[in-house]
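S.K.: Dropping the sequence and predicted coords here.
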Amino acid sequence: MERPTALVPRHYIAIGGRGPEDVVADDRGRVITGVEDGRILRIDGLTDPAATRVDVLADTGGRPLGLELLPDGDLLVCDAERGLLRVDLADGLVRVLADSVAGESLRFCSNVVALSDGSVCFTVSSRRYPLEQWIGDLVEDTATGRLLRLAPGADTPEVLLEGLRFANGVAASGDESFLVVAETGAYRLTRYWLTGPKAGRGEPFAENLPGMPDNLWRGGPDGLIRVALAGPRVPPLDLLRRGTPAVRRTAARVAVRAPFRPTGTIGVMAFDDQGAVVQYLARRRSGFRMVTAVCEAAGHLVLGSLWERGVAVCEAPAPR
């Protein structure tokens, strides 16, 4: 993989809440995010920090993570505590679309994408660890992540793919023939075919990434699939994964109790539908840490973070 180009920050916007884990942009260049206390926020005026306005649109009553704007203006939300939600941004009404699968409560819903046929596909990062113990799943490497689909009019999702190593971001190809799913624990992106001779099968899309892929974002069918890298590869973690399950479980119990502080190394990648790297941006010793999401808005890249109390606005890379 070629060396990265610089990820250039322009300014930081405090939003009055911690952990804007995902960021999505509407057609007016405003950014929508969810924070730790359950609120869904809209950030307007990204290019001028002095004039930026943050509005509260709704409260999920849980912990919102992945977001997807729908054509009618509603918002899909993967809530780590409540499941898959639909939020009316006009009046703040929150409706639960799914909170269980095959009799099992949906724990740790992560990211979501809506398809043109009305179906909704979303990920569950772990069936063993809740959000607040996410590091335990990465250390133990449980491979209990799932990709799910909620058909139009259905109230129970079906499992499309399981055995994923911390399933995270999800995005559709331009023609919706396949989905791309981030496996944070495997440093890879996986393709799941929706149509064609390989329908129902998963395969590698991009492997051996330089960091841990988190949320994915695509601005439209002709856009690139943007990938946030939440952190760099961790050699001791890779070594630990060669150990026995018992050793990994013991290490996970220690990890969830140990203080965590993310590194200052952050990155953003962009892929085309053939799995080729089109852009790779990175920054070391960044003051904005643990980048879990990226979107394009108002001619800039906007970064979200599970750790920070705001978003970072960065210079958009030159087209290639």
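M.R.: Nice, thanks for sending it over.
S.K.: okay, CA-based contacts and neighbour counts for the rest of this
M.R.: Will do.
S.K.: The chain: helices as residue ranges?
M.R.: Along the chain, counting by DSSP state H, helices occupy 134-140, 235-240, 245-255.
S.K.: Where do the strands of the stretch 151-300 of the chain begin and end?
M.R.: 158-164, 167-172, 178-183, 188-193, 202-206, 211-217, 225-232, 266-271, 277-283, 291-297, 300-305 (DSSP state E, counting those that start in this stretch).
S.K.: Adding distance to residue 47 and mean neighbour count as columns, could you present the ones you listed in TSV?
M.R.: TSV is the format used below for these (distance: least, C-alpha to C-alpha, whole Å; neighbours: other C-alpha atoms under 10 Å):
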stretch	distance to residue 47	mean neighbour count
strand 158-164	38	17
strand 167-172	26	29
strand 178-183	30	26
strand 188-193	32	22
strand 202-206	33	16
strand 211-217	20	29
strand 225-232	21	26
strand 266-271	20	24
strand 277-283	20	18
strand 291-297	10	28
strand 300-305	8	25
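S.K.: how about those strands, which one is nearest residue 78?
M.R.: Nearest to residue 78 among those is strand 167-172; the distance by C-alpha to C-alpha comes to 10.8 Å.
S.K.: I'd like to know which of the strands of the stretch 151-300 of the chain lies nearest to residue 244.
M.R.: Across the strands of the stretch 151-300 of the chain, closest to residue 244 is strand 158-164 (C-alpha to C-alpha), at 17.7 Å.
S.K.: putting a second one here so we can go through both:
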Amino acid sequence: MDRPTALVPHHPLHPLHYVSLGAHGPEDVVADPQGRVLTGVADGRILRIHHLGDPHTARTEVVAETGGRPLGLELLPDGALLVCDAERGLLRVGLDDGAVRVLADRAAGEPLRFCSNAVALPDGSVYFTVSSRRHPLGQWVGEIVEHTGTGRLLRLAPEGGEPEVLLEGLQFANGVAPSADGSFLVIAETGACRLTRYHLSGPRAGEADLFATLPGMPDNLWRESPDGPIWVALPSPRVPPLDLLHRASPAVRRAAARAAVHAPYRPSATIGVLAVDDDGRTVHHLARRRSGFRMVTSVCATGDHLVLGSLREPGVAVCARPAAG
């Protein structure tokens, strides 16, 4: 099913204030039950941000250091944190003691490269994405340009072991979130500007299909609660010349990718976030052109606020949460 999302924003996305973290690249943001926000930054630290609603009293604390580059985060029912580390693999981090344990650093006989996002289901299994088997995080733009389709969805069983590869051929697999009833997962394919559905149960279990097409490149996904929508970060709108390049030959795309990884990258000034329901319909669409806060790679909700993370910025942006409906 093909459900294009409107290009015109339903509401403007205007940050109320910013909270500096003293570090760059809070790539993913997740809210805990107390309304605090957790994020991982470029130097490997996991930070917890308090009092985000008030820029004068907001403060951060370091809760752990992964020794790598943390990307996607997922809170576990026991209070620990799942971390997809682009350098170290899938990690479990204790938020009380800062202990870091590697859950998986290999899959299908090869080292995990560019582990991106994870979600834990009630049965104890963990589903997570690998964005690229060809390009590391530092060359992510090369993966987008070359359009290799080497992204994966993997499953780590409750008893551990080596992860099972469930899906291959994904275009920069990124955020992942469960449906309300746990019957399927939604996966962001950044390089294809779409959300893909992977069926976990029912007659189509193990199959994937299109969930929604988007007006931009999706990054992290976040589900606040089973009865809430799935929030989608859009760091960039669609780029028509890039869509055209993706139809070129592999040799042309490889040459373009080699040039792209050595060229200065300036993020788009157009940012956005979406919220979709379990039928792929848009519940909220907020966007801003000429934004000073760029490359919004994540969004979460806490209280009356939306909190935006970014792979590039030195802090997070706090916006008003849209009204229900």
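M.R.: The structure has been received and is ready for your questions. The model shown is predicted, which means the values in this text are computed figures rather than measured ones.
S.K.: before we move on, back to that, winner for burial among the helices of structure 1?
M.R.: helix 134-140 (a mean of 23; mean count of other C-alpha atoms under 10 Å).
S.K.: Could you list every helix and strand in contact with it?
M.R.: Applying 3 or more C-alpha pairs under 8 Å, 6 or more residues apart in numbering; DSSP states H and E, one finds that helix 134-140 of structure 1 contacts helix 245-255.
S.K.: Find the residue closest to the spatially most central residue of structure 2 in space, skipping its chain neighbours.
M.R.: Centroid check for structure 2 by C-alpha atoms, centre = their mean gives residue 220 as the closest residue, at 1.8 Å. Excluding the flanking residues, the one nearest residue 220 of structure 2 by C-alpha to C-alpha, 6 or more residues apart in numbering is residue 175, at 4.0 Å.
S.K.: which position in structure 1 aligns with the one you found?
M.R.: With TM-score structural alignment as the criterion, the equivalent of residue 175 of structure 2 in structure 1 is residue 169.
S.K.: go on, residue 291 of structure 2?
M.R.: Per TM-score structural alignment, residue 291 of structure 2 is aligned with residue 286.
S.K.: close enough to count as contact, that match and residue 262?
M.R.: No: between residue 286 of structure 1 and residue 262 there is no contact under C-alpha atoms under 8 Å: 10.6 Å.
S.K.: about what we covered before: the residue nearest to the centre of structure 2 -> structure 1?
M.R.: Alignment note (TM-score structural alignment): residue 220 of structure 2 maps to residue 215 of structure 1.
S.K.: ok, its match to residue 72 of structure 1 distance?
M.R.: 23 Å (C-alpha to C-alpha, to the nearest Å).
S.K.: ok now do residue 76 of structure 2, which residues does it touch?
M.R.: 82, 120 (C-alpha atoms under 8 Å, 6 or more residues apart in numbering).
S.K.: Structure 1: which residue goes with that one?
M.R.: Counting by TM-score structural alignment, residue 76 of structure 2 corresponds to residue 70 in structure 1.
S.K.: Next: residue 87 of structure 2.
M.R.: With TM-score structural alignment as the criterion, residue 87 of structure 2 lines up with residue 81 in structure 1.
S.K.: That match: neighbour count?
M.R.: By other C-alpha atoms under 10 Å, 21 other residues sit near residue 81 of structure 1.
S.K.: do residue 118 of structure 2 as well
M.R.: Neighbour tally, residue 118 of structure 2, other C-alpha under 10 Å: 28.
S.K.: what's the nearest residue to it if we skip its chain neighbours?
M.R.: residue 128 (4.0 Å).
S.K.: After alignment, which residue of structure 1 pairs with the one you found?
M.R.: Aligned partner of residue 128 of structure 2 by TM-score structural alignment: residue 122.
S.K.: Next: residue 22 of structure 2.
M.R.: That one, residue 22 of structure 2, aligns with residue 16 by TM-score structural alignment.
S.K.: one step back: tell me the contacts of the match of residue 175 of structure 2?
M.R.: 66, 110-112, 123, 181-183, 213-217.
S.K.: do the same with residue 11 of structure 2
M.R.: If you count contacts by C-alpha under 8 Å, 6+ apart, residue 11 of structure 2 has them with 285-287.
S.K.: Please repeat the previous calculation with a cut-off of 6 Å.
M.R.: Contacts here follow C-alpha atoms under 6 Å, 6 or more residues apart in numbering; on that basis residue 11 of structure 2 touches residue 286.
S.K.: Many thanks, I have nothing further to ask.
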